[in-house]
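> structural data only, the sequence is not supplied:
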C-alpha cells in the first residue's frame, strides 16, 4: 500500500486527498497542510516509487505502469481508511490520475481541483516526450528530468518549484523513472478521451498565467464544459501553482471546496 499521512479534523466529515505529480512526493504540499487541516480531514500520499512509497511492492514487481493501475493504488488507500468519498486536489500529472479515478469510480469523487492541469501536450511537449522516450535508457534520468523541468518551468519566478521537483526526482531510482516516463506513451489517446467526455463532477482548474504549455488547452476545455468546470488563473505564476503562489492557491481552493459542501 502507498505510504500516506492523515490529518483528522475534529468536526468535519469531509476528506480532501492530495495527489502529487511525477517526480514529486507528498512533501510538495507543505504550504497547504496548515490551512487545509483547519477545515477538512486531509489525506496526503506518496505515489508508487515516490517519497516514502519508494519500496512499494507494486512498484518493484510491476514491469509497466498504467494510469489505471496507479489510480487504483490511490483508491486502495481510501478503501483501507474506509473513506467512501473524497474531494481530490492534484498538481501536474497528479491531475491525470485524479481524472482517471473519476472515470473509473465517479461516485468516489466529490469534486476535483486540478492545479497546473495536464489535458493536452503542445507541440513542444510532444517533441520532448518523443525524444525522451527514444533516449530514456541512454541519457541519465536526472538530466532528462531537468530538461523537462526547465521546459515546463522556465522563468526565474518558477525557480523554487523547479528546484523542489528536481530535488525530489533525485530520490527516484533510474528504473522507477523509466517506468513513469513510459506512461507518456499513453497520454495522447487518454487525454483526448478526457477532453471529449464531461463526467459532470464539479471541477476547479487553477492555473498560472505563465503556464505556457498547458493553460491554452484548459481555457478551451472550460469553455466547452461550463456546467461542471470553472477556471481561475493566478497572475505571475507558473505551472506548479501551489508552490509559486500558495496563499492565493489555498484561499481559492478552500473557497471552492466549501462551496461544494454547501450544495
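All right, it came through fine. Just so it is clear, the structure is predicted and the values come from calculations on it, not from any experiment.
> could you use CA atoms for every contact and neighbour count after this?
Will do.
> quick one: the helices in the chain?
Along the chain, counting by DSSP state H, helices occupy 33-36, 57-61, 67-80, 93-104, 123-135, 141-152, 159-169, 174-182, 184-196, 215-224, 241-244, 246-262.
> the second one packs against which elements?
Going back to what we said before, that points to helix 57-61. Of the remaining helices and strands, none touches helix 57-61 by 3 or more CA pairs under 8 Å, 6 or more residues apart in numbering; DSSP states H and E.
> go with 10 Å
When contacts are defined as 3 or more CA pairs under 10 Å, 6 or more residues apart in numbering; DSSP states H and E, helix 57-61 packs onto helix 67-80, helix 174-182.
> next up, the contacts around residue 44.
The contact partners of residue 44, taken as CA atoms under 10 Å, 6 or more residues apart in numbering, are 3-7, 16-20, 25-27, 29, 33.
> please repeat the previous calculation with a cut-off of 6 Å.
Shown in contact with residue 44 (CA atoms under 6 Å, 6 or more residues apart in numbering): 4, 5, 18, 26.
> write the ChimeraX selection for whichever of these are buried.
One line in ChimeraX is enough to select the buried members of those, burial here meaning 16 or more other CA atoms under 10 Å:
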select :4,18,26
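> name the nearest of the contacts of residue 44 relative to residue 71.
Proximity of the contacts of residue 44 to residue 71 (CA to CA) peaks at residue 18, which lies at 12.6 Å.
> excluding chain neighbours, what is closest to that closest one?
Nearest non-adjacent residue to residue 18, counting by CA to CA, 6 or more residues apart in numbering: residue 89, 4.8 Å away.
> got the buried residues for stretch 217-230?
For stretch 217-230, the neighbour count (16+ other CA under 10 Å) marks 217, 218, 219, 221, 222, 225, 229, 230 as buried.
> so what's the residue count around the closest residue in space to the last one that isn't next to it in sequence?
It stands for residue 230. In this structure, residue 230 finds its nearest non-sequential neighbour in residue 204, 5.1 Å apart by CA to CA, 6+ apart. By the criterion of other CA atoms under 10 Å, residue 204 has 23 neighbours.
> let's bring in a second one:
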C-alpha cells in the first residue's frame, strides 16, 4: 500500500487527491494544502519508490504506469471514497492520464499541471543520453541535470531546489526504475479522449516550460471538456512557481466542476482557451 495521508473528513466536502512528480513527494504541494483544505478533504500520496511507499523492487512484475494506477485506486478503496478530484504535477499529471483511461468513473475533475503528452526529439535525445550514463553516474547527478534542463531559469530556482532536495532521499534503484518507464509516457495520453471525454480537465502550464508547452497546447486543443492556461513567470512546476495563481485557477475549476473564473488572475495568464 502506498504511503498516504488524509487531511479532513468532513462528509459535506468532496475529496481532492494530489499526485507529485518523479523524485518529489507530497511535500511539493505545501503551497496548496492550507488553501485547498478550506473547501475540500485532501488525500496526499507518495508514489512508489518515494518516502515510505514501497520500493519498485517489491513489484513482482516489471514496474509500469498500470501498477501505479492500481496502487492509487487501492488507496481510494481503503479510504472508502468512490470519486475524487485529481491534481497532478509533471509525472503526477501523466498518472492522471492513465487513471482517466482505466478508471474514469473515479474522477470528478482533473487539474494537470506541467503535464506531458509526448516526448519531443530533444527529450528523446536526453533520455537516450541519460540511458547511456545512468549506470556509470550517481543517480542524483542525473536527476539534478534533468531538473536543470527542465527548470533552467532563475525564477525556477525554488522549484528546482525543492525537487532536488526531495530526490536526494530517493534510492538509486527506485529513481532508475521510474527513469526506465519515462519513454512510455505518451502511451498514457493516447486514450484520454476516447475514455474520458466527459470529464472536465484543466491543463496548467508555464510560459517557460520549453520542453513540453508547445505539445501540450497542440495535443489538448481538440480534447472535449478541456481548459488550458499558460501562466507567465512560470516553468514546468507551476504550483511552486506561481502558487497563488495556480490555486486560484484550480480551486475555481474544482468548485464549479469545469467552469472557471480567471478574472482575478488574468494579468498572470498569457493564453487561455476560455
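Yes, it's here. What you are looking at is a predicted structure, and each value in this text was computed from that prediction instead of being measured.
> output the contacts of residue 44 of the first structure as JSON lines; include the columns distance to residue 12 of the first structure.
Below are the contacts of residue 44 of the first structure laid out as JSON lines (distance: CA to CA, whole Å):
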{"residue": "4", "distance to residue 12 of the first structure": "20"}
{"residue": "5", "distance to residue 12 of the first structure": "17"}
{"residue": "18", "distance to residue 12 of the first structure": "17"}
{"residue": "26", "distance to residue 12 of the first structure": "22"}
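> and residue 122 of the first structure, how close does it get to residue 217 of the first structure?
Separation of residue 122 of the first structure from residue 217 of the first structure (CA to CA, to the nearest Å) stands at 9 Å.
> number of nearby residues for whatever residue of the first structure lines up with residue 246 of the second structure?
Under the alignment defined by TM-score structural alignment, residue 246 of the second structure is paired with residue 249 of the first structure. For residue 249 of the first structure, the count of nearby residues is 22 (other CA under 10 Å).
> kindly report the same for residue 67 of the first structure.
Residue 67 of the first structure has 20 neighbouring residues, counting by other CA under 10 Å.
> so what does residue 130 of the first structure match up with in the second structure?
By TM-score structural alignment, residue 130 of the first structure lines up with residue 128.
> returning to what we had before: save the helices of the first structure as CSV, and put in distance to residue 11 of the first structure too.
CSV is the format used below for these (distance: least, CA to CA, whole Å):
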stretch, distance to residue 11 of the first structure
helix 33-36, 14
helix 57-61, 35
helix 67-80, 19
helix 93-104, 26
helix 123-135, 44
helix 141-152, 40
helix 159-169, 34
helix 174-182, 38
helix 184-196, 35
helix 215-224, 34
helix 241-244, 26
helix 246-262, 14
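> let me know which of those helices is the nearest to residue 208 of the first structure.
In terms of CA to CA, the element of the helices of the first structure nearest to residue 208 of the first structure is helix 241-244, at 6.0 Å.
> centre of the chain to that closest one, how far?
Offset of helix 241-244 of the first structure from its chain centre (CA atoms, centre = their mean, to the nearest Å): 12 Å.
> residues in contact with it?
208, 237, 249.
> repeat that for 10 Å
When contacts are defined by CA under 10 Å, 6+ apart, helix 241-244 of the first structure is touched by residues 28-32, 90-92, 115-116, 157-162, 164, 206-209, 211, 233-238, 247-250.
> re the thing from before, spit out the contact partners of the alignment partner in the second structure of the residue nearest to residue 18 of the first structure.
Structural alignment (TM-score structural alignment) places residue 89 of the first structure against residue 87 in the second structure. By CA under 10 Å, 6+ apart, the contact set of residue 87 of the second structure is 16-20, 29, 44, 93, 96, 109-113, 202, 250, 254.
> so which of the residues you listed sit within strands?
Among those, the members found in strands (DSSP state E) are 16, 17, 18, 19, 44, 109, 110, 111, 112, 113, 202.
> got the contact list for the second one?
For residue 17 of the second structure, the contacting residues are 4-6, 40-45, 72, 76, 83-88, 107, 110, by CA under 10 Å, 6+ apart.
> now it. Nearest residue, chain neighbours left out?
residue 43 (4.6 Å).
> and that neighbour, how many residues sit next to it?
Per other CA under 10 Å, the neighbour tally for residue 43 of the second structure reads 23.
> repeat for residue 61 of the second structure
Neighbour number of residue 61 of the second structure under other CA under 10 Å is 9.
> how much space between it and residue 84 of the second structure?
For residue 61 of the second structure, the distance to residue 84 of the second structure - CA to CA - is 28 Å.
> picking up where we left off before, does the match of residue 246 of the second structure touch residue 207 like I think?
Yes. Counting by CA atoms under 10 Å, residue 249 of the first structure does reach residue 207; the two are 9.3 Å apart.
> joint contacts of those two?
Here residue 249 of the first structure and residue 207 have 115, 232, 233, 234, 241, 242 as joint contacts, going by CA under 10 Å, 6+ apart.
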